[in-house]
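> sequence and predicted structure below; questions after.
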Amino acid sequence: MPRGSFSVGRPQKILVAGGAGFVGGHLCNRLFADGHHVICLDNLLTGRLSNIQHLLDHPRFRFVLHDIIAPLPYLGRIEQIYNLACAASPKKYQADPVHTFKTNVWGAVNLLELAADHDARILQSSTSEVYGDPCVSPQSESYHGNVNTVGPRSCYDEGKRAAETLFHDFHETRGVRTRIARIFNTYGPGMCPTDGRVISNFVIQALSDANITVYGDGTQTRSFCYISDLLDGLIALMAAPDSLSDPVNLGNPVEFTMNELAQMVRETVGSRSAIMHLDLPVDDPKQRKPDISAALAHLGWAPKVSVAEGLAQTIPYFAQLHQTLMVAE
């Protein structure tokens, strides 16, 4: 998997909750390659063992099948905790909204208690969804958002907002060494082909010469961050001074409309797909663009991989999956 320039000094014992997911699997691989002892905790509701398969028999890696809404098993001494445990695609987190909310809230409490017990650094993978359908652009960390509390996306959006509150309160009242990363759309090899995210949808449809489905008129925008850039940001944030407890945006500030992205994917694949417009889902954000000045100032971090470069590295992964499925049929 891609490697960046950020790393954390001496080998440490690190827990990655949700470590068999797309981002979690890449993070486990990156931390392991950097020499750390890694514990991957995952309930496999959306995570896949294939993301960490080659690590399972190594003495510096341990997989624990567990749902973080339940009391945590004994894991030994822990020095760092990354909380990536929650489905991130609307298709999957809306399948069981109550469990999604519990994962964000009860899971955060369980991991924060563990961090308090071990004096461990703990990083919350929050999301740009805390900004809802934003009324300002770009979105800075000081923007409080425009979120519907009773919509189909609320279980995820409000769950992540509640988790941020818990991280803030554990830091303020108990001195827990917290970090909060507000992650914007991330993509790359290893994405689940059925998770319903826009890049995986577009690429799979283009490879099949099927219609590329764009919701609404396609003028809504997103900013896409390649996985290696995100990993650099997460690791840099974990390594930052404990005083940096406020949320930090991690994303690529280069903005694309859905129409532009669909056309870019079609041209990169060399597809004959037509672009078809469908109704816009309820509460779907019209604009999403991060202000990353805090990440640049405090972490020295900014993304390096353009969307064109990232797609060129991601499409072959999906093409291989597509070819395997065709052969199987």
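Yep, it's here.
> alpha carbons only for contacts and neighbour counts from here, please
OK.
> number of nearby residues for I39?
As a burial measure, I39 scores 22 neighbours (other C-alpha atoms under 10 Å).
> just the element for it, please.
Using DSSP states H and E, I39 maps to strand 37-42.
> putting a second one here so we can go through both:
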Amino acid sequence: MAAEPEGGVLVEKGPPKEPRKKTKYDVIIIGAGPAGYTAGIYCSRARRDTLILSGILPGGQLVNTTDVENFPGFENGIMGPDLMINFRKQAERMGTTIVDDEVVNVDFRHRPFKVLTSEEEYEAKAVIVGTGATPRKLGVEGEKAFAGKGVSYCATCDGPFFKNMELVVVGGGDSAMEEATFLTKFATTVHVVHRRKELRASKIMQERAHDDEKIRFHLGYEVKEIRGNGKVQQVVLASPDGEEQMDTGGVFVAIGHDPNTELFKGQLETDDQGYIVLKGASQTSVPGVFAAGDVHDRRYRQAITAAGFGCMAGIDVNNYLDE
């Protein structure tokens, strides 16, 4: 390492030191879907030093969605990935730091809270969990290839795109009955496919579905394959009696969601299905740790409601830090 004169003093010259990465924040938000980004906007506008750890797939479920017509403010709709890019840019403009890294562990037992990623350990005075939920998949051939091209996991989101078509709903619980009933507003016929001979839905939901002349039931059948040419055109159904093909314009999978809460087991209270239990609007069982979006919402599961929950969590965090 050479010594060079600088202002009359010999100074050792070496490779420039990298600036130390900032690891301590007022608020850390885990997850970068509508809930996480909205929470970031509100926290940053309140002048809280805010970090979003987005995970390896920023944007949540909307990055796999094509047209979004039910998010206010977009007269002609917007592509799901574009909507999430807008969310991200707005959060960044407000001053939110966003790091595309996956959280691998947390420690909510002591303050400051610790959040560990594959690259770094961060600390925060408050944390917002916005890790969302993942729709359960059928795991059959063609499902992944036609996701967003006729395969959907949300009738409320995508139903209006399937007007005057024969549709398939897979599932036998309350969610499947709700999806099927909703889709009758657009479809010519809705075929409910359930692998068991009996539905699991509540009696009242079954009665409503059975009373709808547009809904037909295929009990004891499983979807074996989804086929098409650029978009869904057909499903292959399997039963103990063999296989049969059915033409359809869309397949709606309604076999449940799994909240992404594995990371928080033993630290945050969850219900029997793994959803985070809230104390009030957004407070979890640990004071200073809040939750927003599908990670606790098993009912609505919409981008607009997730954003609303993110807003509430952001406001609640700001009040918590003030106190």
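Everything's here; your move. Bear in mind the structure is a predicted one, so any value in this text is a computation, not a measurement.
> after superposition, what's the TM-score here?
Aligned and superposed, the two chains score 0.34 in TM-score terms (TM-score structural alignment, normalised by the length of the second structure); 153 aligned residues with a C-alpha RMSD of 5.1 Å.
> the strand holding I39 of the first structure - contacts with which helices or strands?
Counting contacts by 3 or more C-alpha pairs under 8 Å, 6 or more residues apart in numbering; DSSP states H and E, strand 37-42 of the first structure is packed against strand 13-17, helix 22-33, strand 61-65.
> mind putting these into TSV with distance to K92 of the first structure and mean neighbour count?
Listed next are these as TSV, based on distance: least, C-alpha to C-alpha, whole Å; neighbours: other C-alpha atoms under 10 Å:
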stretch	distance to K92 of the first structure	mean neighbour count
strand 13-17	18	24
helix 22-33	13	23
strand 61-65	19	16
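> which one of these lies nearest to S200 of the first structure?
S200 of the first structure lies closest, by C-alpha to C-alpha, to one member of these: helix 22-33, at 12.1 Å.
> tell me the angle that closest one makes with strand 13-17.
170 degrees (axes from the mean of the first three to the mean of the last three C-alpha atoms, to 10 degrees).
> burial count for the closest residue to L278 of the first structure other than its chain neighbours?
Nearest residue to L278 of the first structure, sequence neighbours excluded (C-alpha to C-alpha, 6 or more residues apart in numbering): Y215, at 4.7 Å. A count of nearby residues for Y215 of the first structure, using other C-alpha under 10 Å, gives 18.
> for the one 10 residues further on, same thing?
Using other C-alpha under 10 Å, C225 of the first structure has 25 neighbouring residues.
> cool, and D157 of the first structure?
As a burial measure, D157 of the first structure scores 23 neighbours (other C-alpha under 10 Å).
> where's the residue nearest to L278 of the first structure relative to R266 of the first structure, distance?
Noted for Y215 of the first structure: a distance of 16 Å to R266 of the first structure, by C-alpha to C-alpha, to the nearest Å.
> nearest to Q320 of the first structure, out of the helices and strands packed on strand 37-42 of the first structure?
Among those, the nearest to Q320 of the first structure by C-alpha to C-alpha is helix 22-33 (17.1 Å).
> the closest one packs against which elements?
The helices and strands touching helix 22-33 of the first structure, judged by 3+ C-alpha pairs under 8 Å, 6+ apart, are strand 13-17, strand 37-42, helix 227-239.
> make TSV out of those and add distance to L207 of the first structure.
TSV is the format used below for those (distance: least, C-alpha to C-alpha, whole Å):
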stretch	distance to L207 of the first structure
strand 13-17	33
strand 37-42	31
helix 227-239	21
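> and these: which comes nearest V198 of the first structure?
Across these, V198 of the first structure has its closest neighbour in helix 227-239 (15.1 Å, C-alpha to C-alpha).
> next SSE after that closest one?
Later in the chain than helix 227-239 of the first structure, the nearest helix or strand by DSSP H and E is strand 247-250.
> in that following strand, what counts as buried?
Buried residues in strand 247-250 of the first structure, counted by 16 or more other C-alpha atoms under 10 Å: 247-250.
> what element comes up after it heading to the C-terminus?
Downstream of strand 247-250 of the first structure, the next assigned helix or strand under DSSP H and E is strand 255-257.
> can you tell me the element L123 of the first structure falls in?
strand 121-127.
> that strand to helix 227-239, inter-axis angle?
Using the same axes, to 10 degrees: strand 121-127 of the first structure against helix 227-239 is 140 degrees.
> now strand 121-127 of the first structure: buried residues?
121-127.
> repeat that for stretch 199-208 of the first structure.
Across stretch 199-208 of the first structure, burial judged by 16+ other C-alpha under 10 Å covers 199-207.
> would CSV of those residues with secondary structure and distance to D169 of the first structure be doable?
Below are those laid out as CSV (DSSP: H, G, I helix; E, B strand; the rest coil; distance: C-alpha to C-alpha, whole Å):
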residue, secondary structure, distance to D169 of the first structure
I199, helix, 36
S200, helix, 36
N201, helix, 38
F202, helix, 40
V203, helix, 41
I204, helix, 42
Q205, helix, 44
A206, helix, 46
L207, helix, 47
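> distance to T186 of the first structure added to the residues you listed, as TSV?
Output for those, formatted as TSV (distance: C-alpha to C-alpha, whole Å):
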residue	distance to T186 of the first structure
I199	9
S200	11
N201	14
F202	14
V203	15
I204	17
Q205	19
A206	19
L207	20
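> quick check, nearest of those residues to I315 of the first structure?
Using C-alpha to C-alpha, these come closest to I315 of the first structure at V203, 6.8 Å.
> which residues does that closest one contact?
Residues near V203 of the first structure by C-alpha atoms under 8 Å, 6 or more residues apart in numbering: 265-266, 269, 315, 318.
> what is the nearest of these to S293 of the first structure?
The nearest member of those to S293 of the first structure, counting by C-alpha to C-alpha, is V265 at 28.9 Å.
> skipping adjacent residues, who's closest to that closest one in space?
In this structure, V265 of the first structure finds its nearest non-sequential neighbour in V203, 6.3 Å apart by C-alpha to C-alpha, 6+ apart.
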